[in-house]
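> below: sequence and its predicted model.
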Amino acid sequence: MTDSASAPSAPPGDDIDSLTQPFMGASPYDSYVHASVLNTLQNPLTEAPDEMGFLVTTQVMELWFTLIVHEWHAAKASLSKDDLDAAMDSLVRSRRAVKALNASWAPIAALTPAQFNGFRAAFGRASGFQSAMYRHTEFLLGDKSAGMLRLHQGDAAVHEKLGETYRAPSLYDEVLHFLYRQGLPVPVHVLNRDVTTPYTSEPGVVRAWRQVYAGPGHHPLLVLGELLTDIAELVARWRFDHVMVVRRAMGTRSGSAGSSGLAWLERRAARPVFPELWEVRGDL
């Protein structure tokens, strides 16, 4: 018996030599994911050791915003076609994304004032509320603001895209139209409202949700209501965590873009998402 005959054969898929042949150009992975581009986007402006974590955390959140906006637009499109199953799939995926977004606070959640001050001056008047993709999420939740849209006029492409979300019905508006087409008593004046204004609670919508919640426990519309409540709670938790990160890192100092900082964030955090879904619980 020869040595070659007695040598054990390599397990399928373990041919390292074939796997490590040089690529002609970028690897297929990099061509698809563009990791080499992503990994060049972190450019700290100071020697502060915490700035890199701040940059990466912020950029990761921007990516999660992008996914969440994608899923909420998809849910809106499905609801407009009365395709509840597809809408629910998009909302479930977005719920996972918002959970991941919330977890993204971890690298910077415990910054001390001294650590934050080590690089704060480097970003000048930059502030998270200037994020266009975050503003898409707020507009999709029904928190419309002409002023926040106007902030982006200097970037024509960003302003145009954000303007489309601003002028279109929010995710919740589409939900209410869907409920109406299912025979629920959503008031007509709510359906015909100016969708460029912030959504506020309506007693008639509370009554419509009460009818849903008074029905069978596994009714598809009740499942939709609970999924939306999950998302609303996760958004509220993200806002609260933002407040806590700022409170811990800079206390009551003014924000970098001239806002009141912590006080401004606290007011924003107090705004309910999908308000009638919370109010209906006290009527059951």
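Now that the structure is in, tell me what you want to look at.

> going by C-alpha atoms from here, please, whenever you check contacts or count neighbours.
OK.

> in three-state terms, label M24 for me.
Put simply, M24 is coil when judged by DSSP: H, G, I helix; E, B strand; the rest coil.

> ok, it to S31 distance?
As judged by CA to CA, to the nearest Å, M24 and S31 stand 12 Å apart.

> over to T20?
T20 is 17 Å from S31, by CA to CA.

> pick out whichever of these two has more residues nearby.
S31 (12 against 8; other CA atoms under 10 Å).

> where does that one fall, secondary structure wise?
In this structure, S31 sits in helix 28-33 according to DSSP states H and E.

> from the chain's centroid, how far away is that helix?
25 Å (CA atoms, centre = their mean, to the nearest Å).

> would you mind confirming that V56 is in contact with T40?
No. V56 lies out of contact with T40 (CA atoms under 8 Å); the separation is 11.1 Å.

> what do these two both touch?
Common neighbours of V56 and T40 (criterion: CA atoms under 8 Å, 6 or more residues apart in numbering): none identified.

> more crowded one of the two?
V56 (19 against 8).

> I'd like the distance between that one and W105.
11 Å.

> and the comparison structure, right after this:
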Amino acid sequence: MTCPYHNEADNSNYRAMEEGIHTDFNDDMSYGDYLCLEQILSAQKPLSDQHDEMLFITIHQASELWLKLAGHELTAAIANIHQGDFGHAFKVISRVKQIFNQLTQSWQILSTLTPVDYLKFRDALGHSSGFQSYGYRKLEFLLGNKNASLLEVHQSNNAIYQELKQVLEAPSLYDEVIRLLADKGMAIDNAVLARDFSQPYQKNDSVLAAWVAIYKDADQHFELYELAEKLIDIEDAFQQWRFKHMYTVQRIIGNKMGTGGSSGVSFLKKALDISFFPELFDVRTHL
């Protein structure tokens, strides 16, 4: 006896191929060709026979792609601010915030790696470490966390070394923002404007005074006020990423040394004390 509710002619649970869909890519560029998927999807090469090493590799490779995009966007933001193009700068800075949120979420996936399973392939990593990430180092330099000694890690690759050196010595995002404050008539100390950009940024009273004036008259300085809040968005998202990184490492290896030779978790914790835009946090106390 057939079911009265079943109609054999009913194909609602099936999607037919439409006639217009292109299927011949012998002489045409496909999706995989455009994205170079053959190279990307063959780049996962575990060095052990452990199941979870694929997770470890994939998470870090995907993170490097997001870091590359964030660096691309921040480079554009720096140029936009230098040119006074607030509209595009706001757009790409907002995008960077979402990239950091995406990177933070990736630690949630990696935290499914248990300590016991990680130890099964950790020795295969040798001295390789996320500390050696070129994309991460470029990002920190673009945001203003300058440290020339960190270039030493990249001496073995001259092209990367030279590019990072160039970013180290160039104005960071915040340096360009401070120059913009001066261009808009704020009384910024010349020592800040003419500083050695390869050195870590130090808080300055004239910069703080400029932000206090902007925040106290936000309507008059709305573009600068909005720019400041977008910078806070970036630091907020980046610090959450830093914290989740540290906490995930602690969850998996405890207080063991890092594979790259650092002290591990305690070294990562120190990064949480570094601010890219210190006066933007201090200004809240003065309102």
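Arrived safely, thanks for sending. Keep in mind the model is a prediction, meaning the values are calculated, not measured.

> before we move on, back to that, could you tell me where the helix holding S31 of structure 1 falls in structure 2?
Mapped onto structure 2 using TM-score structural alignment, helix 28-33 of structure 1 spans residues 30-35.

> identify the residue of structure 2 aligned to H159 of structure 1.
Using TM-score structural alignment, H159 of structure 1 lines up with Y161 in structure 2.

> post-alignment, the helix or strand containing that match versus structure 1, mean distance?
Taking DSSP H and E as the definition, Y161 of structure 2 sits inside helix 158-169. Superposed on structure 1, helix 158-169 of structure 2 shows a mean distance to its aligned partners of 1.1 Å (mean CA distance after the TM-score superposition for structure 1).

> and that helix, which residues are buried?
160-161, 164-165, 167-168 (16 or more other CA atoms under 10 Å).

> tell me, how many residues neighbour the residue mapped onto I81 of structure 2 from structure 1?
Counting by TM-score structural alignment, I81 of structure 2 corresponds to L79 in structure 1. As a burial measure, L79 of structure 1 scores 22 neighbours (other CA under 10 Å).

> what's near enough to touch the nearest residue to the match of H159 of structure 1 once chain neighbours are set aside?
Nearest residue to Y161 of structure 2, sequence neighbours excluded (CA to CA, 6 or more residues apart in numbering): H154, at 5.4 Å. By CA under 8 Å, 6+ apart, the contact set of H154 of structure 2 is 132, 134, 160-161.

> kindly report the same for S206 of structure 2.
187-189.

> what lies in contact with the very next helix or strand once past the helix holding Y161 of structure 2?
Per DSSP H and E, the first helix or strand lying C-terminal to helix 158-169 of structure 2 is helix 173-183. Under the criterion CA under 8 Å, 6+ apart, residues 74, 77-78, 81-82, 84, 142-144, 188, 193, 197, 207, 210, 276-277 lie in contact with helix 173-183 of structure 2.

> which ones among the residues you listed map onto strands?
Among those, the subset assigned to strands under DSSP state E is empty.

> check the gap between the residue nearest the centre of structure 2 and H286 of structure 2 for me.
Centroid-nearest residue in structure 2: L67, 4.5 Å away (criterion: CA atoms, centre = their mean). Distance check for L67 of structure 2 against H286 of structure 2: by CA to CA, it reads 34 Å.

> can you check Y247 of structure 2 too?
In terms of CA to CA, Y247 of structure 2 sits 33 Å off from H286 of structure 2.

> more neighbours: these two, which one.
Y247 (17 against 12).

> could you check which helix or strand contains the more buried one?
helix 222-253.

> cool, and E276 of structure 1?
With DSSP H and E as criterion, E276 of structure 1 is part of helix 275-279.

> which other residues reach that helix?
200-203, 205-206, 209, 225, 229.

> where do the helices sit along the stretch 1-150 of structure 2?
31-35, 37-40, 53-83, 86-110, 115-119, 134-143 (DSSP state H, counting those that start in this stretch).

> tell me what the second one is packed against?
What it means is helix 37-40 of structure 2. In terms of contacts (3 or more CA pairs under 8 Å, 6 or more residues apart in numbering; DSSP states H and E), helix 37-40 of structure 2 is packed against no helix or strand at all.

> read off where stretch 244-252 of structure 2 ends up in structure 1.
So stretch 244-252 of structure 2 sits over residues 241-249 in structure 1, by TM-score structural alignment.

> and what of stretch 97-105 of structure 2?
Against structure 1, stretch 97-105 of structure 2 falls on residues 95-103 (TM-score structural alignment).

> how far apart are the matching stretch and its match in structure 2?
Looks like 1.6 Å for stretch 95-103 of structure 1 (mean CA distance after the TM-score superposition for structure 1).

> how many neighbours does the nearest residue to A89 of structure 2 once chain neighbours are set aside have?
Of all residues not flanking A89 of structure 2 in the chain, A77 sits nearest, at 4.7 Å (CA to CA, 6+ apart). Using other CA under 10 Å, A77 of structure 2 has 23 neighbouring residues.

> in contact with A77 of structure 2, which residues?
By CA under 8 Å, 6+ apart, the neighbours of A77 of structure 2 are 88-90, 92-93, 173.

> per the alignment, L139 of structure 2 corresponds to what in structure 1?
Match for L139 of structure 2 (TM-score structural alignment): T137.

> residues contacting the closest residue to its match other than its chain neighbours?
Distance criterion CA to CA, 6+ apart; nearest residue to T137 of structure 1, sequence neighbours excluded, is V69 at 5.9 Å. Taking CA under 8 Å, 6+ apart as the criterion, V69 of structure 1 is in contact with 133, 136-137, 140.

> ok, and the closest non-adjacent residue to the aligned partner of Y118 of structure 2 in structure 1?
Superposed on structure 1 with TM-score structural alignment, Y118 of structure 2 falls opposite F116. Nearest residue to F116 of structure 1, sequence neighbours excluded (CA to CA, 6+ apart): A249, at 6.1 Å.
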